[in-house]
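Chemist: What shape does this take:
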Amino acid sequence: MNISGNTIFIPGSTSGIGLALALALQARGNTVIVGGRRAELLEQIAARHPGIGTVQIDTTDAASIASAAKQVLAGYPDLNVLVTMAGVMHIEDWRRPASFLTTAESTITTNVLGPIRLIAAFVEHLQAQSDATIMTVSSGLAFTPLKVTPSYNASKAAIHLLSESVRLQFAGTSVKILELEPPSVRTALLPGQEDNEHAMPLDEFIAEVVSLIETQPDAREIQVERVKYLRYGEARGDYEQVVETLNHSDPHGE
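Modeler: This is a model prediction of the structure:
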């Protein structure tokens, strides 16, 4: 993916990593459209950040995705990058079915079905572009589990293997599949995470991501240094130690 000259749609980007990445990419010379459910947040973003496009979308709703895709493509026919950013994370106790089933279903709908539906809505258009990118968003937890978020871990592992598989199908075409693999970042994804000293500061994360995109335009995975501890535990042979360390040091790991 080139760092500039793109037209980029990032659904799920009214806050956190999504919004920060949208602003950073706009600053590097891209046309950026952010998507989200809440109209008031979209209005605030448009007012505070001139030039940012906004589209209302609920990535848990197939009809909303289809409608938003039509709106985006009508307004931005040069769209060549889709970032499937939207995601949720919930703490679950799988020893008590009544406490986890609803959140598990919500997590899979948002984190797995959402990206699948988004890709389906835009893939024909992207294939018609001379240079296009689908950026998926997995997590370091796709490779090392945090015990209190089973459905989130599973959803991100699914996104990783989905990215690997779809990349094989698009080999030799104009469409690149780029997987962003964040570590824990100081956002509001979980209660208290914004102040978690073990999480990476958001501005540092975004700066490193943008640098990696710029210096590695042909990369398949965007991995900041901090995520590699989780990403490569099994390959290094210290997976069990990584699992133990993660779940001992992270406050959500109890």
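
Chemist: For the rest of this, base every contact and every neighbour count on C-alpha atoms.
Modeler: OK.

Chemist: quick one: buried residues of the helix or strand harbouring Ser165?
Modeler: Element membership for Ser165, per DSSP states H and E: helix 150-169. Buried residues in helix 150-169, defined by neighbour count with 16 or more other CA atoms under 10 Å: 150-160, 162-164, 167.

Chemist: Please apply the same query to stretch 85-103.
Modeler: Judged by neighbour count (16+ other CA under 10 Å), stretch 85-103 contains these buried residues: 85-92, 94, 100, 103.

Chemist: Of these, which pair is most distant in space?
Modeler: Using CA to CA, the pair of these lying farthest apart is Met85 and Trp94, separated by 26.3 Å.

Chemist: just to revisit the earlier point, and which of the buried residues of helix 150-169 is nearest Ile108?
Modeler: Nearest to Ile108 among the buried residues of helix 150-169, with distances taken as CA to CA, is Ser155, at 6.0 Å.

Chemist: show me what contacts that closest one?
Modeler: By CA atoms under 8 Å, 6 or more residues apart in numbering, the contact set of Ser155 is 107-108, 111-112, 142.

Chemist: now these in a markdown table, with distance to Glu197 and secondary structure?
Modeler: Listed next are the contacts of Ser155 as a markdown table, based on distance: CA to CA, whole Å; DSSP: H, G, I helix; E, B strand; the rest coil:
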| residue | distance to Glu197 | secondary structure |
| --- | --- | --- |
| Thr107 | 25 | helix |
| Ile108 | 28 | helix |
| Asn111 | 26 | helix |
| Val112 | 29 | helix |
| Ala142 | 21 | helix |
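
Chemist: quick one: which of those has the most company?
Modeler: Asn111 (27 neighbours; other CA atoms under 10 Å).

Chemist: in the protein, which spans are strands?
Modeler: In the chain, the strands defined using DSSP state E lie at 7-11, 31-36, 53-56, 81-83, 132-137, 175-180, 221-222.

Chemist: about what we covered before: just put the buried residues of stretch 85-103 in a markdown table and tack on distance to Ala47.
Modeler: Output for the buried residues of stretch 85-103, formatted as a markdown table (distance: CA to CA, whole Å):
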| residue | distance to Ala47 |
| --- | --- |
| Met85 | 22 |
| Ala86 | 22 |
| Gly87 | 25 |
| Val88 | 26 |
| Met89 | 29 |
| His90 | 31 |
| Ile91 | 34 |
| Glu92 | 37 |
| Trp94 | 43 |
| Phe100 | 39 |
| Thr103 | 34 |
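
Chemist: now the other sequence, so there's something to compare against:
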Amino acid sequence: MKITGNTIFIPGSTSGIGLGLALALHARGNTVVVGGRRTAELERITADHPGLGAVAIDIADPDSIRAAAAQVLAQYPDLNVIVAMAGIMRTEDWHQPDTFLATAESTIETNLLGPIRLIGAFIEHLRTRPDSTIVTVSSGLAFAPLRVTPSYNASKAAIHMLSESLRLQLADTSVKVTELVPPSVRTELMPGHDTNPAGMALDAFIDEVIDQLEANPDAHEILVEQVKFLRFGEACGDYDTVVEILNAGDPHGK
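Modeler: Below is the predicted model of the structure:
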């Protein structure tokens, strides 16, 4: 995607990577609409950052997605980029089926069905725009599993393959598909995640993402240097070592 002159909707941008990306893209001359469930946070963000738009959306609720899409398109008819940022990450213990199943189902509902429904709500409009982009958000854990988050890993692996498939299907349209692949980033995605010493600083991550978008607007994947260890472990023949290292230390990671 081009780095400026867009109208962008980012559900899941009231904190963390989503908010960091929203602010950075707004600073680059884009019209940015933040989205999230917490209306008080949306109000605070727009008060603190004049020029940002805000629309309430619960990515786990199909009715909320449809309502938010209608509102965004009515207020921002020039919309040409959506960033499917919203997601959750929870630990699961599959030794205890009575405890993990609800967590697994909500993870898939939010992380996989949410982006699918979001893209479905906007795809017809995006196809009418001359230069539009769907940005999906997978994870380094799509390529190497963290032991304690099975459903999160699986949801992000599915997002990776969804991105690859949509890029093929939409090749005859104006819609590009760009996959953002974060490593562990110090945010509040999980308890203790924001202080994880193995995580990448949020500002450094956002800066590297923006630099890559600027340098290569047609990139299929946005890969900061820190995530390449996970992304290419299997291709380099180091998969078993990567998995061992990933699971040897602090269990928090994105």
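
Chemist: Could I get the TM-score for this pair?
Modeler: Remark: TM-score between the superposed chains equals 0.98 [TM-score structural alignment, normalised by the length of the first structure]; 253 aligned residues with a CA RMSD of 0.8 Å.

Chemist: residues in contact with the counterpart of Glu221 of the second structure in the first structure?
Modeler: Matched across to the first structure, Glu221 of the second structure falls on Glu221, judged by TM-score structural alignment. By CA under 8 Å, 6+ apart, the contact list for Glu221 of the first structure reads 178-181.

Chemist: ditto for Pro145 of the second structure
Modeler: Pro145 of the second structure neighbours (CA under 8 Å, 6+ apart): 153, 243, 246.

Chemist: and it, how far is that from Gly233 of the second structure?
Modeler: 11 Å (CA to CA, to the nearest Å).

Chemist: What of Thr103 of the second structure?
Modeler: Distance from Thr103 of the second structure to Gly233 of the second structure, by CA to CA: 28 Å.

Chemist: list the contacts for Val137 of the first structure?
Modeler: Shown in contact with Val137 of the first structure (CA under 8 Å, 6+ apart): 83-85, 156, 159, 179-182.

Chemist: Isn't Ala62 of the first structure up against Arg117?
Modeler: Yes. Ala62 of the first structure is within contact range of Arg117, at 6.7 Å (criterion: CA atoms under 8 Å).

Chemist: ok, those two, which is more surrounded?
Modeler: Legend: neighbour count by other CA under 10 Å for Ala62 of the first structure and Arg117, higher for Arg117 (19 against 16).

Chemist: I'd say that one and Ala63 touch.
Modeler: No. Between Arg117 of the first structure and Ala63 there is no contact under CA under 8 Å: 9.8 Å.

Chemist: Buried residues, stretch 120-129 of the first structure. List them.
Modeler: 121-123, 126-127, 129.

Chemist: Please apply the same query to stretch 127-141 of the first structure.
Modeler: 127, 129, 131-141.

Chemist: do the same with stretch 37-45 of the first structure
Modeler: Within stretch 37-45 of the first structure, the residues that qualify as buried are 37, 41-42, 45, counting by 16+ other CA under 10 Å.

Chemist: do the same with stretch 47-56 of the second structure
Modeler: For stretch 47-56 of the second structure, using 16+ other CA under 10 Å, the buried residues are 52-56.

Chemist: Can you tell me what sits against it?
Modeler: Residues contacting stretch 47-56 of the second structure (CA under 8 Å, 6+ apart): 26, 31-39, 42-43, 45-46, 68, 71-72.

Chemist: Repeat the analysis, applying 10 Å as the threshold.
Modeler: 8-14, 22-23, 26, 30-43, 45-46, 64-65, 67-69, 71-72, 75-76 (CA atoms under 10 Å, 6 or more residues apart in numbering).

Chemist: mind checking the end-to-end distance for it?
Modeler: Start-to-end, stretch 47-56 of the second structure (CA to CA) is 15 Å.

Chemist: Okay, now stretch 166-180 of the first structure: how far is its last residue from its first?
Modeler: Start-to-end, stretch 166-180 of the first structure (CA to CA) is 15 Å.

Chemist: Would you mark the buried spots in it?
Modeler: 167, 175-180.

Chemist: wait, Arg127 of the second structure sits on Ala121?
Modeler: No. Counting by CA atoms under 10 Å, Arg127 of the second structure does not reach Ala121; the two are 11.8 Å apart.

Chemist: Pull the distance from stretch 5-20 of the second structure to the chain's centre.
Modeler: 9 Å (CA atoms, centre = their mean, to the nearest Å).

Chemist: end-to-end on it?
Modeler: 18 Å.

Chemist: same thing with stretch 164-179 of the first structure?
Modeler: End-to-end for stretch 164-179 of the first structure, by CA to CA: 9 Å.

Chemist: if we can go back for a sec, which of the contacts of Glu221 of the first structure lies at the shortest distance from Met200 of the first structure?
Modeler: Using CA to CA, those come closest to Met200 of the first structure at Glu181, 12.9 Å.

Chemist: picking that back up, just the ones of the buried residues of stretch 85-103 of the first structure in helices?
Modeler: 100, 103 (DSSP state H).

Chemist: Not counting sequence-adjacent ones, nearest residue to Ser249 of the first structure?
Modeler: In space, Ser249 of the first structure comes closest to His198 once its chain neighbours are excluded; the distance is 7.8 Å by CA to CA, 6 or more residues apart in numbering.

Chemist: what's the answer for Pro150 of the first structure, then?
Modeler: Nearest non-adjacent residue to Pro150 of the first structure (CA to CA, 6+ apart): Glu92, at 7.0 Å.

Chemist: My read is that that neighbour contacts Asn153, right?
Modeler: No. Counting by CA under 10 Å, Glu92 of the first structure stays clear of Asn153, with 11.3 Å between them.

Chemist: so how many other residues sit close to the closest residue to Arg129 of the second structure other than its chain neighbours?
Modeler: Nearest in space to Arg129 of the second structure, with sequence neighbours left out and distances taken as CA to CA, 6+ apart, is Asn80 at 6.3 Å. Residues near Asn80 of the second structure, counting by other CA under 10 Å, number 24.

Chemist: All the helices of the stretch 101-250 of the first structure, residue numbers only.
Modeler: Along the stretch 101-250 of the first structure, the segments classed as helices by DSSP state H, counting those that start in this stretch run 114-127, 150-169, 202-215, 228-231, 233-236, 239-249.

Chemist: In a markdown table, list those helices along with distance to Leu190 of the first structure.
Modeler: Putting the helices of the stretch 101-250 of the first structure into a markdown table (distance: least, CA to CA, whole Å) gives the following:
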| stretch | distance to Leu190 of the first structure |
| --- | --- |
| helix 114-127 | 20 |
| helix 150-169 | 11 |
| helix 202-215 | 14 |
| helix 228-231 | 19 |
| helix 233-236 | 24 |
| helix 239-249 | 15 |
